[in-house]
Each structure stands twice: as structure tokens, then as C-alpha cells.
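**Q** Based on what follows, work out the 3D shape:
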Amino acid sequence: MAKSVAIDIGIAAEDRQAIAEGLSRLLADTFQLYLKTHGFHWNVTGPQFNTLHTMFMTQYTELWTALDELAERIRSLGHFAPASGGQFGRLTSVREEQGVPNATDMIRQLVEGHEAVARTARAVFPAAEKGGDEATADLLTQRLQIHEKTAWMLRSLLED
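**A** Just a heads-up that it's a prediction; the model follows:
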């Protein structure tokens, strides 16, 4: 059995716990959105195929990178990151798609997904601020900017 080493990074244990729990929900949302975006990349059809196929690849690649950043921040706070489908399923707020929607519905679902992830990220700020965790606040700000911009870009495809 491994010996636990005390963590003294200037954030109280209970604050680190609350922040890690919020980041775990954000990690789960990000993973669910990654899976959805990658699946849509594989299965998109129609006149916008090339544009969407390429756009979705850019998006799922960015999400994949974010997963590691979020999980490593959780670990930096002294907690284990969720790492199973069951854990992610219990923590996520992003709706899973069981079928293959048409391209327009894919775009709508991804807008909803990015907006959901933005809401989850925003909800972690109070815990980060309470704990004086500037590193997490910075990460959350970066994630918010990406998700809000991506939602806007996807939303623009739905306008006439």
C-alpha cells in the first residue's frame, strides 16, 4: 500500500476536494463531447461533408488535448481523475447520442454540448475562487473561451 504524502500548495484540503469534484464533472462533460464529436466526424454525410468532417476533426483533437489538461489538474490537487465510462456517465451533463443524426442535427447537438460544457466550467469558478486556486481559474477561463467560441461557430452554420 502506497504511503500518502501531504500536499501543501496553499489550498485547503476541503477546497481542493470541491475543486476536484467540479473538475471531474468538467472532465466527464469534455470526454462525452469528445466522443460525440469524433463519432459525428466519422459518420457525417451530405453536402457539407468535407467542411463538417474537417471541422469536427479540429474540434475533437482540441477536446482530446483538454482531457489531459483537466485530468492532470485534478491530480495536481491530490485527487484521482475519473477514468471509466461508468464514472463519466454518472458525472456528465452532455446528452449521449445513440444513433446517427443528420448533419444539421449533429451541429445542433454539438452547440448544445459546448454550451453544456461551458455551464459546467462556469459552475466550478466559485470553488476555485474560494480556494484561491488561480491555476484552476485560468484553466477554466481557457476552456470557457474555447467552448463559447466553438458554440458560436457551430451556431452560425444553422443560421439562414
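**Q** Please count neighbours and contacts with C-alpha atoms only from this point.
**A** Fine.
**Q** residue closest to the middle of the chain?
**A** Centroid-nearest residue in the chain, with Cα atoms, centre = their mean: Thr30, separated by 2.3 Å.
**Q** List the contacts of that one.
**A** Leu63, Ala66, Leu67, Val117 (Cα atoms under 8 Å, 6 or more residues apart in numbering).
**Q** any idea how far His79 is from it?
**A** 18 Å (Cα to Cα, to the nearest Å).
**Q** got it, and Gly86?
**A** Taking Cα to Cα, one finds Gly86 at 18 Å from His79.
**Q** how about this one, so we can line them up?
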Amino acid sequence: MHMDTGINTEDRAKIVESLSTVLGDAFMLYLKTHNFHWNVTGPMFSTLHVMFEEQYTEQWNALDDIAERIRALGHFAPATSRRYTELSSIKEEPDVLSAKEMIRQLVDGNEILVRTLRAGVKVADELDDFPTADMLTTRMEVHEKNAWMLRSFLEQGAGSMQGDASSE
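**A** As a prediction, the model looks like this:
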């Protein structure tokens, strides 16, 4: 069926390509955060377990919004782990890591996703897709905050995380 929302077919395809990359990075970060929630150990277990859960729950809900935006633009959303792995710059972590290394990887993952989101905002802005730009801008704010919160654990001058560093 013909779609006429003010964004032509070619431009919608460009936006969807960008959104698919966002979805791939977002899914891989969700998966990594959930993995670390299950497998974190050490003196900060309780704090990190709860924080990781809050983050992966919020991320899970956002995945639906991104995929539904792709559908609203008239395309099918990528929906396999294989495709997400191809689309994403965030790599799976097969090993069980120290809490400190988990935090480092989640900071990196959130920052990678912020850069992907920023690129997506540029595409959406250039093509006058304001709902997509708005959604991606909101996601950037969430992931910048997540990175900041996680980074604060690594910036402690003293305390349990410093002790964790000596075991690496």
C-alpha cells in the first residue's frame, strides 16, 4: 500500500538503515547488561546487580519503540541475533569478568550506542523525520546518563572498586 507521510520511499529507507543499526547496538547492549546482571560478583554485588537490572529493563522497553518506528516507516525490523551481531559495533562477552571490567564494558557500550544514536539523529534531521530524531535524542540522553552513572564507579578514589582493580 502506498505511504504518503511527507518522507519519500528512498529517504524512509535511509532512516530505516540508520534505525536498524541503532536497534542492533541497543539489543547487544541490552544483552550484555543482562548478562552482567546475572553474573556480577564481589563487594559491590548488590548495588551493581540492581543498577544493571534497572538499565536492562529500561533498554528492553526501548527496543520495542525503535522496532515500532521502523515498522511505522513501512519496513520490517531486524529481529534475529545474527542480524543484530552484524549490525552492531558492540560485541558479545563470552567470559565472566570482574565487576570492574563489566562496568568498563558497559561504559564503552553506552558510549558506542550514543555515537550511533547521534549519527541517527543527523540522518533523521536531514530528512525531516522529526519523530525519529526526537526518539533518538531521548535515547541519547538515557545512555549518556547510564555511562555517567557507571563511570562514577570507576572514578572512585577509594573503596571496594579500587580493591577489585588489584585482583586484575
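**Q** more neighbours, Gly86 and His79 of the first structure?
**A** His79 (17 against 9; other Cα atoms under 10 Å).
**Q** Now which residue in the second structure aligns to that one?
**A** Here His79 of the first structure is matched to His75 in the second structure, going by TM-score structural alignment.
**Q** residues contacting the closest residue to that match other than its chain neighbours?
**A** Nearest residue to His75 of the second structure, sequence neighbours excluded (Cα to Cα, 6 or more residues apart in numbering): Val16, at 7.3 Å. Going by Cα under 8 Å, 6+ apart, Val16 of the second structure touches Ile70, Leu73, His75.
**Q** Quick check: the first one touching Leu19?
**A** Yes - the pair Ile70 of the second structure and Leu19 passes the contact test of Cα atoms under 8 Å, sitting 6.9 Å apart.
**Q** show me where the first structure has helices.
**A** For the first structure, helices defined by DSSP state H occupy the ranges 13-43, 49-76, 85-91, 103-130, 134-157.
**Q** which of the residues in the shortest one are buried?
**A** The reference is to helix 85-91 of the first structure. Neighbour counts over helix 85-91 of the first structure (16 or more other Cα atoms under 10 Å) mark Phe88, Gly89, Leu91 as buried.
**Q** And that helix, how far out from the chain middle?
**A** 13 Å (Cα atoms, centre = their mean, to the nearest Å).
**Q** The first one too?
**A** Between the centre of helix 13-43 of the first structure and the centre of its chain there are 4 Å (Cα atoms, centre = their mean).
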